[in-house]
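Trainee: sharing a model prediction with you, sequence too.
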Amino acid sequence: MAKEKQIAIKDVEISNNCPECFSQELRLTFYQKHTYNPLYHRTTGEVTHEIKCKKCFSLIYPVKWTPDIERVFDYYNKLVEPDKSSVRFTMLFFALLLLMIVLVGGGIYIYLEGLI
């Protein structure tokens, strides 16, 4: 079963007012989705975000954003540079691939030599 992880790619403190407690301690974090499997590690192009108050620990959903928060979010959203979407194979994948090549090669050799 593949495991999914959200890796933080940008973490910024913004000085806008929290809509819940009106403090000026908000944290904007951008995450990129990574999938881990025994055969490969995949980096997707999917980027998510989260705004959290550092004082009351509440998540600020887009419904409650003020125009100031939207402007700051748009600015930092343009600055985020996610990693390229890629697939990296693990050693288990290469070991299985090598084993399959050896088995197919051995089967062809036995067939051509007429040992069966």
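Mentor: Now that the structure is in, tell me what you want to look at. Residues are numbered from 1 along each chain as shown.
Trainee: contacts, neighbours, all on C-alpha from now
Mentor: Noted.
Trainee: now name the helix or strand holding the nearest residue to Lys64 once chain neighbours are set aside.
Mentor: In space, and not counting its chain neighbours, Lys64 is closest to Pro19: 6.8 Å by C-alpha to C-alpha, 6 or more residues apart in numbering. Per DSSP states H and E: Pro19 is located in neither a helix nor a strand.
Trainee: okay, pairing it with this:
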Amino acid sequence: MAKEELKIIKEAELTNNCPECFNQELRLTFYQKHKYNSLYHQTSGEVTHEIKCKTCDSTIYPVSWTEDIERVFDFYRKTVTPDRATLKFTMLFYTLILILIVLVSGGIYLYLQKII
């Protein structure tokens, strides 16, 4: 089964006021989704974000953002450069493909030699 992991690609400390507790200790974090499987490692192009207050430890959702928070978020969103969306195969995948090729070619050889 594939294991999904959100990797941090950028973090920023914001000096905007928290809508919940009105302190100025917010942290903006951008994540990129990675999938790990025994046959492949996939990096998706999907980027997610989260704004958390460090004082009251609450997540600030876009519904409660102020104009200042939106402006700062737009600025940081433009500066985020995610990794390319890639699909990398593991050594187990290549080994299974090689074994499959050997079995198919051996079957064709035996068929052509009229042994089977």
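Mentor: Looks like it came in fine. Predicted model only: the values in this text are computed from it and were never measured.
Trainee: now for Ile8 of structure 2: which residues touch it?
Mentor: Thr29, Phe30, Tyr31, Gln32 (C-alpha atoms under 8 Å, 6 or more residues apart in numbering).
Trainee: surely the third one and Lys7 touch.
Mentor: Spelled out, it's Tyr31 of structure 2. Yes: look at Tyr31 of structure 2 against Lys7 with C-alpha atoms under 8 Å: they come within range, at 5.3 Å.
Trainee: which of the contacts of Ile8 of structure 2 line up with contacts in structure 1?
Mentor: Of the contacts of Ile8 of structure 2, the ones still in contact in structure 1 (both residues aligned by TM-score structural alignment, their matches' C-alpha atoms under 8 Å) are Thr29, Phe30, Tyr31, Gln32.
Trainee: between Tyr31 and Lys7 of structure 2, which has more neighbouring residues?
Mentor: Per other C-alpha atoms under 10 Å, whichever of Tyr31 of structure 2 and Lys7 has more neighbours is Tyr31, with 19 against 14.
Trainee: quick check: the host helix or strand of Ile69 of structure 1 compared with structure 2, mean distance?
Mentor: Element membership for Ile69 of structure 1 (DSSP H and E) is helix 67-79. Average distance, helix 67-79 of structure 1 versus aligned residues of structure 2 after superposition (mean C-alpha distance after the TM-score superposition for structure 1): 0.3 Å.
Trainee: contacts for that helix, please.
Mentor: Ile14, Asn16, Leu28.
Trainee: which of those residues has the most neighbours?
Mentor: Leu28 (19 neighbours).
Trainee: gap between the nearest residue to that one once chain neighbours are set aside and Leu79 of structure 1?
Mentor: Excluding its sequence neighbours, the residue lying closest to Leu28 of structure 1 (C-alpha to C-alpha, 6+ apart) is Ile51, at 4.5 Å. From Ile51 of structure 1 across to Leu79 of structure 1, the span is 16 Å (C-alpha to C-alpha, to the nearest Å).
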